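Trainee: Need coordinates for the following:
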Amino acid sequence: MNQQFVVVDIETTGNSPKKGERIIQLSAVKMDKEKIIDQYTTFVNPGISIPPFIEELTGINKGMVKDAPSFDKIAPFLRDYIQGCIFVAHNVLFDLQFLQNEFERVGVPQFDGNMIDTVELAKIMLPTSDSFKLIELAESLSLSHDRPHQADSDALVTAELLLYLMDKAKQLPLVTLEKLADLAMHVKSDIDLLLDEIIEEKRKHIEDLPDDLEVFRGIAIKKKQTSVKTDNYRERYEYPETTEEKERLLTPFIEYYERRMGQFEMMDIVHTSFQEKKYAVIEAGTGIGKSIAYLLPSIYFACKERTPVVISTYTVQLQEQLLKKEIKTLSNLLPFSFKTVLLKGRSHYVNMFKFEQSLRERDWQYDSLLTKMQILVWLTQTTTGDVDELNLSSGSSVYWNRIKHDGWHLTKEKDPWISRDFYLQAKKTAQDADVIITNHSMLLTELVQDIKLFPDFSHLIIDEAHHLEQAARQHLSIKVSYNQSKFLLSRLGIYEKKQLNYQLEKLTEAQNITVKTHAFELDFMVHELDLAIDELFMMIGQFMQHSHHKKEKSLPKFRIRLTKENRNKYNWDKIKLGAEQIVALLIDIRKGIQERLDSLNQKSEQLNNKEKAVLEEIYGYSQELKELQLSIGALVIQPLDHHVYWIEGDKRALPNSISIQAQPVSVQLELNEKLFKKMNSVVLTSATLTIDQSFHYFKEGIGLNTGLKVTERSIPSPFPYQELTKLYIPNDIPEIQQVSIQEYAEVITNHLIGIAQVTKGRMLVLFTSYELLRLVHDYIKSCGLLEEFILIAQGITSGSRTRLTKNFQRFEKAILFGTNSFWEGVDIPGEDLSCLVMVRLPFSSPDDPITEAINEYYKQRGINSFTAHSLPEAIIRFKQGFGRLIRRSTDRGVIIVFDRRIETTNYGKAFIKSIPSVPIEHGNLSDIIDSIEKWL
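Mentor: Modelled structure (predicted):
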């Protein structure tokens, strides 16, 4: 393939040429497989106005295109320029299709040739990349990208990206490339052309594999690193007791080091707690440097006492940060070596036996195909086999469920990959680690469910500890959804070749095994089960319609608590009968499957590897059926004591959206007995643990208040908040209870428009209600006063929280609307965020099933549920929300609280007292706008 590539990028007024959208700039870069040859760029007069959003995004305005040629003038030259080349673009289907439509519109022949999508190619060659957006790939690969969203810059950087990706492909082993080329024939763009040429070149020479790679059973993988615990008996593990010793240790290796006495104080508390077998709760304000503060004494203790310390976090982001940043820093500065491992549940690891067999299937489903290609490349890089390293598409979950690790059902020794098994390697590595990093869920699996994954340990750090109660509830929860149940059943069946029962039946017949339950009986039961699940969720949907609160009738999404009272109404008995029928069918189907599995297991010596892999998959699947059976029993037929039950869904998508769930009302006893009492020492830390300088609420929720002596310390943030921020409370906003939600949204909208204009956007608006968020977003959009602003709203703008936050940071004038999950864990440092608005104080809705059940729990004990639970919970979330604004000592901005209750109620003072002392100003909208303008 000695032909040229043409890399094209277009900027347009919108996404649809059929609806009259037009090109405003175009650039085409000609290149061969080694270098860039030429570039043609032009603005294009679209003949229509450029929307404000596009102008803000691209920086292209009407003045720039006014004297530019129209598309029909450049089309003949452009067609000749690109014809005969391979057409390349980042998201090629958009650029090529738009151009083809425009060629057709102006009567020029369409492009006729092959195409390559650099998004698709990047997903395959860079499977662990955080993002496949052009701007983020360019940044991560240090490719020069001066003007993102302008065609000449985008086309040039896409050309450089293509060269980089081709180079990455050339570095892959031949055996990997051959497997990729076989699969690439069925992807969306013509990547197989690239791979075939590289393979042809490689076959001309004898290939030497890099020293760190090996080929095993036809798959190139990274060689396993032998884990050897360093024998450090002669090392001096003398913890740095004094300030001078700590500074001597930290100063040489930490850039821009500043003395933080709060950090030193926290180090000493952790060190003392471990030495004296004590428990401690430490609230460490933003900027303390708490990760180093607990890691450093933990490492000293683990190495000196030759016993592991476990660090548990709530979020994957913090785990990654600890490994890549803080652990790396400490490994440079400590005078001895130590070993750290990140340990996760087995479903995070790829089962190589199943993966190997799946490569032999002729399955051209796109997500499965792409995931196989990503994994083949990743296996030449990964030492862990942990799926969290991969950036997989949402559609890949079906395939991952098939190849993930779920233990061994045949004997371990029959797995040919046993010597290179990633999960076993992770467990083995953990056995001689000094520090084990894990998450709350994994920790609870180990301790609450007594599943042995960790080595023996008795010293524990729990970071993000304000999430421990919630994590324990989630861990002990039960959930069954319509979609999950139907998906599980879709993998059953007798007469379709891809389905498991078909494969099981063929194996049974091939081995001449006689079974009691005939294939047609099993298939009939599966069909009956499918109908029974439809019927059950249809009845649950009807039950939900009857049970709805009047004020919620207008809302599409619902969450209804299941109590003894409403279980006695609205035909719950029929629902129970339907559930009993499902459980009976599941038991019979599992018996039929198990009968075949047991017989085949006895003849496993006569099975080939593909057949063994099928058996492993069916064993795992049978376990999932058992979990469904037990969950339906506990949710519908025989409810558990001391649990809260609820149904949730969306009325616009019934029954598909329905799920039924249960959680324990209290986790105090479980955590106290299974977690705290098993440990010699536990240190719990977070930036938000106290209410009015007291840890009582936090300790009560997690069961740390019964018979255990606990050191308590609140270490304030070192930031000078008095200089960095100012709190505004408008006095011209009505109480929400006194007006309709529409009127309240209108008032909020007026205030936000005024504030946005003076702050130039850079504004995060936190809501407690999605309905109010949607109303305000729609009012702002329709009024036309903020047309030059980009509005990014959770639940309206597509994308995850991380993606919405990144998009917000990308635009000069932007407003980000968020509900529950945006009150914490969002990190927007510097000038990207200068204004934080809290629309309401973050109380949970009293109608929320979990809140309602917890309130009842307190009332039964004769305790005021508002002061014991609702208020403290809201204050903790308020503190988390406040913490979004000032993330660094150089940050500066304003906070505005629209909820008048913060000053009109007695409890409002508790919110003010919970945050650092900051200047507070009251006033009407115009006064506040003037003040913000002067202050900023």
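Trainee: When you work out contacts or count neighbours from here on, use the C-alpha atoms and nothing else.
Mentor: Will do.
Trainee: quick one, helices of the stretch 451-600 of the chain?
Mentor: 468-475, 482-490, 500-510, 519-547, 564-567, 572-602 (DSSP state H, counting those that start in this stretch).
Trainee: mind checking which of the ones you listed is nearest residue 909?
Mentor: Closest to residue 909 of the helices of the stretch 451-600 of the chain, according to C-alpha to C-alpha: helix 468-475, at 26.0 Å.
Trainee: what separates that closest one from the chain centre, distance-wise?
Mentor: Relative to its parent chain, helix 468-475 has a centroid offset of 17 Å by C-alpha atoms, centre = their mean, to the nearest Å.
Trainee: ditto for stretch 844-853
Mentor: 26 Å.
Trainee: Now that stretch: buried residues?
Mentor: When neighbours are counted by 16 or more other C-alpha atoms under 10 Å, the buried residues of stretch 844-853 are found to be 844, 849-853.
Trainee: One more: stretch 697-707?
Mentor: For stretch 697-707, burial by neighbour count (16+ other C-alpha under 10 Å) applies to 697-705.
Trainee: Also stretch 646-654?
Mentor: In terms of neighbour count (16+ other C-alpha under 10 Å), stretch 646-654 has its buried residues at 646-651.
Trainee: Next, the second sequence, to be compared with the first:
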Amino acid sequence: MTSIVSLDIETTGLDPMNDAIIEIGAVKFNGNRIEAEFSQLINPGRPIPQMITQLTGITNEMVHKEPPIKAIIQDFADFVGDSPVLGHNVRFDLSFLRRQNILEYNDIIDTYELAAVFLPTASRYNLGALGQLLSIPFPATHRALDDARATRGVYEKLIRKAGELPIDLLAELVRQGDRTDWIGSFALQQVLRARSREPIQARKALHVSSGPLFEKPAGKIVIGAEPENGNARLDIDEVSAILEHGGPFSKFFSSYEYRPQQLEMLKAIARSFSEGQHMLVEAGTGTGKSFAYLVPAAMWAMQTNTRVVISTNTINLQDQLINKDIPDLREALGIDLRATVLKGRSNYLCPRRFEMLRQRGPETAEEMRVLGKVMIWLHEGGTGDRNEINLNQSPEWDVWMKISAEDEGCKSETCLSRTGGECPFYRSRQAASIAHLIIVNHALLLSDVAAGNRILPEYNYLIIDEGHHMEEATTGALAFKVNQYDFDRLIHELGGLNSGLLGRFLIQLQGILLPSDLAAVQTTVRQVSDLAFKITSLNNQFFEAVDNFLTDQRDGRPMGTYPQQERIQNSTRTLPSWDLVEEIWYDESEELKEMLNLITGLIRAGSPDEENSNEELEDIIGNLATVASRFSEISSNITSLVSKPDSLQIYWIEKQPTSNRITLQMAPLHIGPLMEKHLWHQKTSVVLTSATLTTHGEFDYLRSRLNADEADELALGSPFDYENSALLYLINDIPEITDAYGYQKSLESGLVRLAKATNGRMLVLFTSYAQLKKTSQAIAGGMADAGIQIYEQGVGASANALLENFRGADKAVLLGTRAFWEGVDIPGEALSVLAITKLPFDVPSDPIIAARSETYEDPFNEYSLPEAILKFRQGFGRLIRTQSDRGVVAVFDKRLLTKKYGKLFIESIPECHMVTGSLSELPRTAAKWLNL
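Mentor: Alright, predicted model coming up:
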């Protein structure tokens, strides 16, 4: 066996051109035997940033007398020799080390790449998370030798997993990997070589696991949109008895608590379904609203044989409903309740398209990574639902789209004939057709009705939970964005005579078409290829003209630290710098029309008849149709943005300061008319609920945004005793936020003193990531002195990972922005202090906010203020999560006291113990309230 060197470096930053190495650690090993270790601190010749010291424990004093990199680099190169180099995200380490002219030709093994394939369902692939997942000890600080040892441990576990695969599957992974420059190939070749005496069987199909949802159900399976009995009604007393003292729930749940608010909500929903009414229900934290709507929904569906759709905003709530609440409900009541989650087409794997990718092989490292990931996932029993696996956002999602069920041309008949009905999308549709309860998300709900109900089976009874997100989620679902990369990717995918879809198209037609017909098709493909070249050139000119327009809009000044956003309005289109944008786009759109017409002709000419059925050709034609459809959508929407606007759409252009990427975007101005047309007016009963639907006790704002004029309303308070559990501290001497310097300094010192007084256990909510970063850097030293760990949103880990770490820490502060203002559930002492830095007003220059503000006579009071109050209420709700919770909410924004609207915020949250005092008194008051 060959010796391998596992290495890791610590650096002053992430840029190999401008940052320096401060430590190298390496382990040389052969199988289970460690042959040697290398560890060396290095003087970088510059100060080590405080953040790096906090992360690694390496201080300026520690490296002061250590040698520079030039003095030790040859010793390290000799240590490695010609051994394969192993690392986690090893290209990062090599980007620094190869600047020292070493390790240029060593074979490379990357545990990140191997983990991304062999652990397809892992939530994270950073070294610490993998160590925890694979039970490998991992130190608290990032030191190079410790990380190199951990990397070796991860590698051994992953290689062992690879060695246990069926030999034919391992051989295919090696064969597919050899087609590309995928960095995981070398390691798998070694595993396969070690098993070279085993016979390799013929390539086998990989099947999608059916899962329990698709077993043949008991009971009646025909579910309708309306009750079979037109006079069907729920017996309110009978349904209420389920949650009463002595009822099924009190017997089933050992810790069951009777909550009158929950019972009142249940009765209201039961009446709404029985009487065919719409309803808005605000149910405060602790009401138990999921069971308050699940019980009447289940009883209605079971008794009337009618399906009920439940829409949520978050995956977490979907998982809670389908994996916990509904099974508990089914068991407590002893009923055969069928429920399923239904998602958009792109969430499901298409076995037919996946097999096509396996047959032709990956063309890029990203395609190989996703192909390998899916092969392992299916081998381990994957169901074909994208959310089961971890996909990196951009390149891997692009690959996934090529193997997903997003192909609109695919029909259920094709699925049955080609895959035996194995397609997860059609199986989920089948499961939904016989389910009493169908769980979806808001984005799918409204995009489905806007597209003519092509995904959900017919339904007339709907519950919308997390309803305060309805407008935002629908706006996102119906929004459009495109950048130059999207254009280039589509052109590349299209290809030409010898590449891409068109090249594969011609290969498949050989032997099917007569020579004269094939020659005609080749001529058309050449024309399409020539047009694609012209379109690429025009598109470069178009985005260059857009860039020049943006430069004019900022008067030639360089980009700042924030993205530049420019709304495109009628007045914009009269500017001189817009003329060239319009002229170039006109030329490009005309070429696009011609190209799309030719592609349509190719699809028609190449479509096989029944006698010449060709599965791969069908797949290529389906992909061509998808690319053409995407081009058509892009062309139509950019034309609207450039010269033919729709008055019901918002248009803007955004340029990123770091990548300089320019994105054209549009979004609907209002979603209320859509809801009114497709939900309020079409459905028999719609119940929209959330913990925050009212502003200052009124539903008026939400009604106006969602056109919910006809809905009844019910506002239920929380069963929690906020007066005795929550202290609201309003700081009266902090500078106004308009005094940016004074305010920021007071915030920083106040947070440090508050955290020290309460032993951390604090969540700090920001309204901007820039302020979060600035504050984090400023308070890091003071927190470290007190042994308080800072967890900061945006530094590598996901929101869920940060929450896990925060919950498990003894003394910690979590800094978060938008994602943490709601949906965060940290009961008990892990969270005792909530600090709100600023009132959460939206940025008025945001294109969507600005456009919607213009539809009001008094934009601030009618739009900005209600939105901010709803967000403030959500943030406040993070603190008290159970009856026994006790905590402090400290607001570092004096506007609650100095502005007339301040009292509207205070009066919109539950009545709690309120104290107005100085910043200096806050730590002592908080500690006293928490009995510290």
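Trainee: Work out the TM-score between the chains.
Mentor: TM-score of the superposed chains, computed with TM-score structural alignment, normalised by the length of the second structure, equals 0.84; 900 aligned residues with a C-alpha RMSD of 4.5 Å.
Trainee: circling back to that earlier point, could you export the buried residues of stretch 844-853 of the first structure as TSV, including secondary structure and distance to residue 607 of the first structure?
Mentor: Supplementary listing: these in TSV, determined by DSSP: H, G, I helix; E, B strand; the rest coil; distance: C-alpha to C-alpha, whole Å:
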residue	secondary structure	distance to residue 607 of the first structure
844	coil	57
849	helix	51
850	helix	51
851	helix	54
852	helix	56
853	helix	53
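Trainee: circling back: between the buried residues of stretch 697-707 of the first structure, which is closest to residue 742 of the first structure?
Mentor: residue 697 (35.4 Å).
Trainee: neighbours around the closest residue to residue 266 of the first structure other than its chain neighbours, how many?
Mentor: In space, and not counting its chain neighbours, residue 266 of the first structure is closest to residue 293: 5.8 Å by C-alpha to C-alpha, 6 or more residues apart in numbering. Applying other C-alpha atoms under 10 Å, we find 21 residues neighbouring residue 293 of the first structure.
Trainee: can you check residue 400 of the second structure too?
Mentor: 24.
Trainee: Next: residue 361 of the first structure.
Mentor: In terms of burial, residue 361 of the first structure registers 10 neighbours under the definition other C-alpha under 10 Å.
Trainee: Looks to me like residue 47 of the second structure is in a strand.
Mentor: No: for residue 47 of the second structure, which was evaluated using DSSP: H, G, I helix; E, B strand; the rest coil, the result is coil, with no strand membership.
Trainee: can you pull the contacts of it?
Mentor: For residue 47 of the second structure, the residues meeting the contact criterion (C-alpha atoms under 8 Å, 6 or more residues apart in numbering) are residue 60.
Trainee: sorry, back to before: closest to residue 925 of the first structure out of the helices of the stretch 451-600 of the first structure?
Mentor: With distances scored as C-alpha to C-alpha, the stretch of those nearest to residue 925 of the first structure is helix 468-475 (38.2 Å).
Trainee: now the closest one: which residue numbers in the second structure?
Mentor: Against the second structure, the aligned range for helix 468-475 of the first structure is residues 470-477 (TM-score structural alignment).
Trainee: Not counting its own residues, what contacts that stretch?
Mentor: Outside stretch 470-477 of the second structure, the residues that touch it by C-alpha under 8 Å, 6+ apart are 313, 442-444, 446-447, 667-668, 671-672, 705-706.
Trainee: Can you flag which of those belong to strands?
Mentor: When the contacts of stretch 470-477 of the second structure are checked against strands (DSSP state E), the matches are 667-668.
Trainee: Any idea how many residues pack against residue 32 of the second structure?
Mentor: When neighbours are defined as other C-alpha under 10 Å, residue 32 of the second structure has 9 of them.
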